[in-house]
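Build me a model:
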Amino acid sequence: MNRTIIDIHVVQTVPPSNINRDDTGSPKSAVYGGVRRARVSSQAWKRATRDAFDDLLDRSELGVRTKQVVELLTERITERAPELAERAVELATAVLGAAGVKLKAPRNKKDGPEESEFLLFLSNHQLDGLAELAVEAAGDETPKIDKAAARGRADREHSVDVALFGRMLANLPDLNVEAAAQVAHAISVHAVANEYDYFTAVDDHKAADVTEDAGAGMIGTVEFNSATLYRYANVDVDRLHGTLGDATATRRAVEAFVRAFVTSMPTGKQNTFANRTLPDAVLVVARETQPINLAGAYEEAIREGEKGGRVTGAVARLARHADELHAAYDETPVAAWAVGVGERGELLAEIASPVSLDGLVGGVGELVAERSVR
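Model (predicted):
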């Protein structure tokens, strides 16, 4: 049976901003096509996408990624059996130990419960299952929890975000979950040079007639750039279906991912720059061969003065590159949809069906439902 892969391509302009910075506070960048480009890491947009799930999916379908898993389980054990409140930490520690999760003392809390060595990504259903197992073992003076049962509770009923983004535990490979989604680092379609904003903050309480120490209460600089970005992600629907085990849940997960990835924005320095925008154009392609990143459309950076400006030029290049690549490799998409603002949407009309965002999400969902139950 042929695979079902959903490719998501986004062209999006971001005004002066610093939405994803490095360890020095500078906007991240990368050299591509021999010139310096603005870059937003895949981790930053994955996080923004996951945050957007809160408004699109029920909490029962999502998970939690944390080191403070003992604290989480303690709360759930206490909710289920208030009479076990005094033993809840002991029970939580025991059930996690049975599952093979290594714990250590917290770095900043002398009297707090232990933490996992690494960030642990568990679905809410899995946390509930582990809490139930701990309560069941509470009848013994010293909790004895079956290891197979504990690992089983941690490896069933995966949440949408765990299934999409995966789970990797170096010391517990049996609990690893292969990610169904891949997210590329976003890069600008043109060369970028960072700029600096010199700012001052006035002390409101300082008397106007004070002559000593006159001036701002604080001064500094913040680095920024502005860019038209090419963003890309894909979803392997078959792998997602295999992890979730349900066609309806798979459709809901893909629809949520498409909408969240398209409309989300990392929050770095957002209060400083108010840089949140929506994409200028979105191209979604359903394939049955392999995912295809179309960044090659921008290997030659768009230059100042290109006909139609950067955004129109970027969308036109995306459409042309996709069309030429499909022809060269005999690649026939299963379906394709395009969302565009004004004439930018028309540039994609020859290779995709023009739709609104709701039409895009609904069309992808219908195709996934049809192909998930074959």
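
C-alpha from now on. contacts and neighbour counts both.
Fine.

List the buried residues for the helix or strand containing residue 248?
Per DSSP states H and E: residue 248 is located in helix 247-263. Neighbour counts over helix 247-263 (16 or more other C-alpha atoms under 10 Å) mark 247, 249-263 as buried.

got it, and stretch 94-113?
94, 95, 96, 97, 98, 99, 100, 101, 102, 103, 106, 113.

Next, format these as a markdown table and append secondary structure and distance to residue 328.
A markdown table is the format used below for those (DSSP: H, G, I helix; E, B strand; the rest coil; distance: C-alpha to C-alpha, whole Å):
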| residue | secondary structure | distance to residue 328 |
| --- | --- | --- |
| 94 | helix | 58 |
| 95 | helix | 55 |
| 96 | helix | 53 |
| 97 | helix | 54 |
| 98 | helix | 54 |
| 99 | helix | 50 |
| 100 | coil | 50 |
| 101 | coil | 50 |
| 102 | coil | 51 |
| 103 | strand | 53 |
| 106 | coil | 56 |
| 113 | coil | 59 |
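
what's the closest of those to residue 19?
Residue 19 lies nearest to residue 106 out of the buried residues of stretch 94-113, by C-alpha to C-alpha, at 30.4 Å.

State the distance from the closest one to residue 100.
If you measure residue 106 against residue 100 using C-alpha to C-alpha, to the nearest Å, the figure is 18 Å.

Now for residue 67, how many residues are close by?
Residue neighbour count, defined by other C-alpha atoms under 10 Å, stands at 19 for residue 67.

residue contacts, it?
For residue 67, the contact set (C-alpha atoms under 8 Å, 6 or more residues apart in numbering) comprises 115, 116, 117, 118, 119, 120.

Likewise for residue 318?
With C-alpha under 8 Å, 6+ apart, residue 318 has these contacts: 294, 297.

and for comparison, fold this next one:
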Amino acid sequence: MTIPPLYVDVHVLQSVPPSNLNRDDSGTPKQATFGGAKRARVSSQAWKRATRTHYASGVAESDRATRTKKIRELLAGRLAQAEGLDAEKAGRLAAALVKPLGIKASQKKGEESAYLLFFGKTQLDGIIALLGDRAVELAGLPDDDLDAEIKQLPVQEELTKGHPAEVALFGRMVADLAALNVDASVQVAHALSTHKVQTEFDYYTAVDDENTSDSGAGMIGTVEFNSATLYRYATLGIHQLHENLGDDTESTAETAGKFVDSFVRSMPTGHQNTFAHRTLPHLVLVTVRTDQPVNLVSAYEKPVASTHGIAEESAQRLAEELQSVTSTWGSVPALTLATYVQATDKLNDAFGASLPFPQLLEKIHAAVAGWLEHGEIR
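Below is the predicted model:
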């Protein structure tokens, strides 16, 4: 079933106190130059990881996805539990089942595959189900006979269907086996500060509790940090998500709402014990579009400069940018929803009245379901 394109764009303004959410190889908070000014940056990979982890926390362990080089080990464990095989036979049978996938072996000790494979744990159960009641019989065959029997089973196909929501959202790429690829339905931008940012240094010391002979520190060091109001953006292609989830309308609508919730509430964990940087956004804007995704980061090409707070001015800029895109390009959202703290006439005109966040999520669910069922936003 072909679904016309529908995009759910999520825009977030969030102030973060002194922190080091995402550091480079030297320990410095990541940065980028935008509009000729140095900005704080949090990579898309870091926030996708945080979003996926938050999403997974609400999913039963047995139904979750995992990204690992140890598919054979996981499969062996499930075989041992489901079929009562000892560790040696389960491992041997698992190795035979994985072989048709054509995954390159790793050259490093302790690793099974050369790259991480993203899959659902229930998909392993699907592979085991292919054995029927022959697991014990097959585990006792010589290697060549075992490989010949397994080759007749559609092992590869089991990883191309029944994707968990995490895989349906974030996709999967296997460079040497295109048949296992899953196109991601989510794109996430690098988060950027709406203003100029300067990296600072925290000099710290640690005291040796058992040292009573002198007053010196047991350890000294520095950690780099910054603080910023970040503009965060992600877009979700509902048509692609629907396809990845096997054309399941209710699952697609539910996953869309949960993704927005997880993207908004998640936070990368870099140096979290040092800075306790967990905050919630000042503003969440959702624009549902039938033409194309639109990132509104151009609102901050000229850095925000304010002595009375950055977040309020950043919100005003975002409202102006949305209205500018609409009037200049005729790119009118099919639906605009927002949750924000500081209400002004400008925000109300651009975004509509602020909604409690749970209500915003309910409206996303209804809009996606209406599009999939009736071809219109309801």
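
What's the TM-score once they're superposed?
The TM-score (TM-score structural alignment, normalised by the length of the first structure) is 0.93; 362 aligned residues with a C-alpha RMSD of 1.7 Å.

What lines up with residue 48 of the second structure in the first structure?
Aligned counterpart of residue 48 of the second structure in the first structure: residue 46 (TM-score structural alignment).

OK, contacts around the nearest residue to that match once chain neighbours are set aside?
Leaving aside its sequence neighbours, residue 46 of the first structure sits nearest to residue 183 (C-alpha to C-alpha, 6 or more residues apart in numbering; 7.1 Å). Listed by C-alpha under 8 Å, 6+ apart, the contact partners of residue 183 of the first structure are 42, 45, 46, 232, 233, 234.

Inside strands: which ones of those residues?
232, 233, 234 (DSSP state E).

before we move on, the earlier item: which stretch of the second structure is the helix holding residue 248 of the first structure matched to in the alignment?
By TM-score structural alignment, helix 247-263 of the first structure lines up with residues 249-265 in the second structure.

From residue 322 of the first structure, how far out is the equivalent of residue 297 of the second structure over in the first structure?
In the first structure, the residue matched to residue 297 of the second structure (TM-score structural alignment) is residue 295. Remark: distance between residue 295 of the first structure and residue 322 of the first structure (C-alpha to C-alpha) = 10 Å.

quick one: which of those two has more around it?
The residue with more neighbours, out of residue 295 of the first structure and residue 322, is residue 322; 21 against 18, by other C-alpha under 10 Å.

Please identify the buried residues of stretch 347-359 of the first structure?
347, 348, 349, 351, 352, 353, 354, 355, 357.

With stretch 181-200 of the first structure instead?
So stretch 181-200 of the first structure, judged by 16+ other C-alpha under 10 Å, has buried residues 181-192, 194.

Distance of residue 136 of the second structure relative to residue 74 of the second structure?
18 Å.

Now do the strands for the second structure: every range, in order, please.
7-19, 31-34, 37-42, 65-68, 117-120, 186-188, 191-193, 200-206, 219-237, 283-289, 335-340.

returning to what we had before: between all of the contacts of residue 183 of the first structure, which two are separated the most?
Greatest spatial distance among those (C-alpha to C-alpha): 45 and 234, at 13.1 Å.

so what's residue 366 of the first structure up against?
residue 251.

cool, and residue 261 of the first structure?
Residue 261 of the first structure neighbours (C-alpha under 8 Å, 6+ apart): 45, 46, 48, 49.

Skipping adjacent residues, who's closest to the first one in space?
Take residue 45 of the first structure and drop its neighbours on the chain: the residue closest to it by C-alpha to C-alpha, 6+ apart is residue 266, 5.9 Å away.

okay but that neighbour is in contact with residue 41, surely?
No: in this structure, residue 266 of the first structure is not within contact of residue 41 by C-alpha atoms under 8 Å, at 9.8 Å.

Name the residues contacting each of these two.
residue 20.

nearest residue to residue 85 of the first structure other than its sequence neighbours?
Closest to residue 85 of the first structure by C-alpha to C-alpha, 6+ apart is residue 78, at 5.1 Å.

The one you found corresponds to which position in the second structure?
Counting by TM-score structural alignment, the partner of residue 78 of the first structure is residue 80.

The residue nearest to residue 85 of the first structure and residue 145 of the first structure, how far apart?
18 Å.

what's the answer for residue 332 of the first structure, then?
Taking C-alpha to C-alpha, one finds residue 332 of the first structure at 53 Å from residue 145 of the first structure.

So between these two, which is more surrounded?
residue 145 (21 against 13).

Using a markdown table, lay out the ones in strands among the contacts of residue 183 of the first structure together with distance to residue 66 of the first structure and neighbour count.
Listed next are those as a markdown table, based on distance: C-alpha to C-alpha, whole Å; neighbours: other C-alpha atoms under 10 Å:
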| residue | distance to residue 66 of the first structure | neighbour count |
| --- | --- | --- |
| 232 | 27 | 26 |
| 233 | 25 | 26 |
| 234 | 25 | 24 |
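
what ranges do the helices span in the first structure?
Applying DSSP state H to the first structure gives helices spanning 42-52, 69-80, 88-99, 124-136, 147-153, 160-165, 237-244, 247-263, 270-273, 309-328, 343-346, 357-372.

Out of those helices, which is closest to residue 227 of the first structure?
helix 309-328 (9.3 Å).

Contacts only, for the closest residue to residue 293 of the first structure other than its chain neighbours.
Leaving aside its sequence neighbours, residue 293 of the first structure sits nearest to residue 232 (C-alpha to C-alpha, 6+ apart; 6.7 Å). Contacts for residue 232 of the first structure (C-alpha under 8 Å, 6+ apart) come out as 7, 8, 9, 10, 183, 184, 185, 186, 293.
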